[in-house]
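Colleague: got a sequence here, can you model it:
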Amino acid sequence: MDTYHNQKATNNNNKSRYLVLADIGNSAIKLGIADTETATIHQYITCETIQDCHEWFKDMPSSQIFYSSVRHGFQVEGLMPNSSWKIISAEPFIEMDALNFKAGLDLGIDRKLACLAAFQVVEQPFLVITMGTATTLSLVLDNTCKFSVIFPGLGLSVKAVNDNTRIMVEPNFEHLDNPAQTTTIQDSVHAGVLFSTVFAIEGWVNYFHQQQQYFPKVIISGGYSNLISKFITTKHIIVPNLTIKGLLKLFLNSKVRKIIQNQT
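Modeller: As a prediction, this is how the structure comes out:
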């Protein structure tokens, strides 16, 4: 099997067929190492710092980084381990794929990419739920985002309790089985944060059913997906790394590829 390690030894004079997809979030940088010839992502990596990214890049041939970023003030050029790498923002190309974001609501680039990836998985209408620093819900119908809400994620909610009260709690939800399991103050915080999120998601899905007559397919992605999945009664699927998969879908769009090739 050809990998980027042996490609480095044999194809140093050619453009790398490998692409780094970078989802720069508020608390971590998630990477996908993709093969553009086979249109597949063969490795996912989570980095806390730029230095962590460079450790992964050091054995790779010079490549392109196709990225999205929601982190305020982040210097994306720092991701490049050296000047032979190229870094390209997904932002200018997001309107060139299947979904019409101009006609819909104002979404962050990460959520737009997640919706693009979901478009390949299920039929419309669908509801994309991302479980990151924030919990987000995005409803897509008729190739347009019709509805969007954002509320604090599980970790951020616990941090708000720690920052504004005398309680100090680590975000640890794995031991909870039901909302009534609150024998300690820590359990009360965990249950309040976790099940408030569960009930909010269920409430929004019921709202679509009853008030809007939408019956969306539900896709969940993000760090707490498996945890939330245990308690949500609505039929749903879990698709990890939606934003990175959306980056690959966008990069492989023929119009986008042509523009990028002309630029490089």
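
Colleague: CA atoms for contacts and neighbours, from now on please.
Modeller: Noted.

Colleague: can you pull out the strands in this protein?
Modeller: 18-24, 29-35, 40-47, 64-69, 86-89, 126-131, 134-141, 144-152, 217-222, 236-238 (DSSP state E).

Colleague: let me have these in CSV, adding mean neighbour count and distance to residue 8 as columns.
Modeller: Below are those laid out as CSV (neighbours: other C-alpha atoms under 10 Å; distance: least, C-alpha to C-alpha, whole Å):
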stretch, mean neighbour count, distance to residue 8
strand 18-24, 24, 11
strand 29-35, 22, 14
strand 40-47, 14, 17
strand 64-69, 23, 14
strand 86-89, 17, 17
strand 126-131, 25, 36
strand 134-141, 21, 39
strand 144-152, 16, 42
strand 217-222, 22, 32
strand 236-238, 15, 35
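
Colleague: this one next, for a side-by-side:
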Amino acid sequence: MVLLIDVGNTNIVLGVYENNKYVTSWRISTDAKKTSDEYSIQTMQLFRNAKLNPDNIEGVIISSVVPNIMYSLEHMIRKCFKKEPIVVGPGVRTGINIKYDNPKEVGADRIVNAVAVHEVYKKSAIIIDFGTATTFCALAQNGNYLGGSICPGIRISSDALFEKAAKLPRVELENPGHVICKTTISSMQSGIIYGYIGQVEYIVKKMKQEMISLGEDEPIVIATGGLANLIASETDAIDKVDSNLTLKGLNILFQKNKE
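Modeller: Just a heads-up that it's a prediction; the model follows:
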């Protein structure tokens, strides 16, 4: 079995693959203040609840956009699994060619998603990851990572509205079903959700135009992340939601680098 760890700004996703097949995954809060002992207790409890034996983990790979949490996580892995983790970053074989001006600036999560799409779908693609930030990545069919866009995530936008407007409440992120709404809460939900859908559709449209002008076929649009289904259900701009895209990419990278 392989343990896959994707560290985001809000959540850490831990996944287990066996023989290149998904077994299970868990989502816990990202907390840089936790010690390696605290992460060890939490991780071992997850394994016990799932009736998985930690001794069967043959290797561990980590993708992280939170540098100050890595010390605790790496020590947890050495303590619990007696393994030295592969950390996605410079020196890791990916099979894709990053065309950024400075490739080191590309977040590990974006690289992992691009690897998954290149290996699994083998097409020109636009990858949208609905996380703390929403990222749009353009991937050529030959594996060239062309670049992309980064926007505030839906929750960040919603929280900013609540924090900066004195009379507006915090609202659940759910579709009100109408654009013209008759309560403050549903009006906020309408503006947040449909406004974000409009943003997604416009950026996808512009990225497709630029990719086609570079000689690519019309790209497939793949979404992942916690709120991908909420947005995808209201727009034709997204072709497929792949909730396990990052875990797939981490497993692929582990297989490429395990020796």
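
Colleague: may I see the strands of structure 1 organised as JSON lines, with distance to residue 248 of structure 1 added?
Modeller: Formatted as JSON lines, the strands of structure 1 follow (distance: least, C-alpha to C-alpha, whole Å):
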{"stretch": "strand 18-24", "distance to residue 248 of structure 1": "7"}
{"stretch": "strand 29-35", "distance to residue 248 of structure 1": "8"}
{"stretch": "strand 40-47", "distance to residue 248 of structure 1": "8"}
{"stretch": "strand 64-69", "distance to residue 248 of structure 1": "8"}
{"stretch": "strand 86-89", "distance to residue 248 of structure 1": "12"}
{"stretch": "strand 126-131", "distance to residue 248 of structure 1": "18"}
{"stretch": "strand 134-141", "distance to residue 248 of structure 1": "20"}
{"stretch": "strand 144-152", "distance to residue 248 of structure 1": "20"}
{"stretch": "strand 217-222", "distance to residue 248 of structure 1": "16"}
{"stretch": "strand 236-238", "distance to residue 248 of structure 1": "18"}
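
Colleague: among those strands, which comes closest to residue 253 of structure 1?
Modeller: Closest approach to residue 253 of structure 1 among these is made by strand 64-69 (13.0 Å; C-alpha to C-alpha).

Colleague: let me know whether residue 106 of structure 2 touches residue 99 as I believe.
Modeller: No - assessed by C-alpha atoms under 8 Å, residue 106 of structure 2 is found out of contact with residue 99, at 9.9 Å.

Colleague: neighbour count for these two, which is higher?
Modeller: The neighbour comparison of residue 106 of structure 2 against residue 99 (other C-alpha atoms under 10 Å) goes to residue 106, with 18 against 13.

Colleague: what residues are up against the more buried one?
Modeller: residue 100 (C-alpha atoms under 8 Å, 6 or more residues apart in numbering).

Colleague: distance of residue 227 of structure 2 relative to residue 244 of structure 2?
Modeller: According to C-alpha to C-alpha, to the nearest Å, residue 227 of structure 2 and residue 244 of structure 2 sit 13 Å apart.

Colleague: the more surrounded of the two?
Modeller: More crowded of residue 227 of structure 2 and residue 244, by other C-alpha under 10 Å: residue 227, with 19 against 15.

Colleague: identify the residue of structure 1 aligned to the more buried one.
Modeller: Matched by TM-score structural alignment, residue 227 of structure 2 corresponds to residue 224 in structure 1.

Colleague: how about residue 9 of structure 2?
Modeller: Matched across to structure 1, residue 9 of structure 2 falls on residue 26, judged by TM-score structural alignment.

Colleague: thinking that match is in contact with residue 71, fair?
Modeller: Yes - contact criterion C-alpha under 8 Å: residue 26 of structure 1 and residue 71 qualify, at 4.9 Å.

Colleague: for the nearest residue to residue 250 of structure 1 once chain neighbours are set aside, give me its contacts.
Modeller: Nearest residue to residue 250 of structure 1, sequence neighbours excluded (C-alpha to C-alpha, 6 or more residues apart in numbering): residue 97, at 6.6 Å. Applying C-alpha under 8 Å, 6+ apart to residue 97 of structure 1 gives the contacts 116, 250, 253.

Colleague: make a PyMOL selection of the buried ones in those.
Modeller: With 16 or more other C-alpha atoms under 10 Å as the criterion, this PyMOL line picks the buried residues out of the contacts of residue 97 of structure 1:
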select buried, resi 116+250
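
Colleague: residues touching the residue nearest to residue 35 of structure 1 when sequence neighbours are not counted, list them.
Modeller: Leaving aside its sequence neighbours, residue 35 of structure 1 sits nearest to residue 18 (C-alpha to C-alpha, 6+ apart; 4.8 Å). Contact analysis of residue 18 of structure 1 by C-alpha under 8 Å, 6+ apart lists 4, 33-36, 63-64.

Colleague: what do you get for residue 229 of structure 2?
Modeller: residue 241.

Colleague: can you tell me how far it is from residue 175 of structure 2?
Modeller: Distance, residue 229 of structure 2 to residue 175 of structure 2, using C-alpha to C-alpha: 11 Å.

Colleague: next: residue 71 of structure 2.
Modeller: Taking C-alpha to C-alpha, one finds residue 71 of structure 2 at 40 Å from residue 175 of structure 2.

Colleague: who has more neighbours, these two?
Modeller: residue 175 (18 against 12).

Colleague: does that one really touch residue 189, like I thought?
Modeller: Yes - between residue 175 of structure 2 and residue 189 there is a contact under C-alpha under 8 Å: 6.5 Å.

Colleague: can you pull the buried residues of stretch 184-203 of structure 2?
Modeller: 186, 188-194, 196-197, 200.

Colleague: ok, so of those, who is nearest residue 134 of structure 2?
Modeller: Nearest to residue 134 of structure 2, judged by C-alpha to C-alpha, of the buried residues of stretch 184-203 of structure 2 is residue 200 at 9.5 Å.

Colleague: just the helices in structure 1 please.
Modeller: 4-10, 50-57, 109-119, 154-164, 185-207, 225-229, 242-251, 254-263 (DSSP state H).

Colleague: before we move on, the earlier item: the residue nearest to residue 35 of structure 1 and residue 255 of structure 1: what is the separation?
Modeller: Separation of residue 18 of structure 1 from residue 255 of structure 1 (C-alpha to C-alpha): 19 Å.

Colleague: can you check residue 106 of structure 1 too?
Modeller: Taking C-alpha to C-alpha, one finds residue 106 of structure 1 at 23 Å from residue 255 of structure 1.

Colleague: how about residue 224 of structure 1?
Modeller: For residue 224 of structure 1, the distance to residue 255 of structure 1 - C-alpha to C-alpha - is 35 Å.
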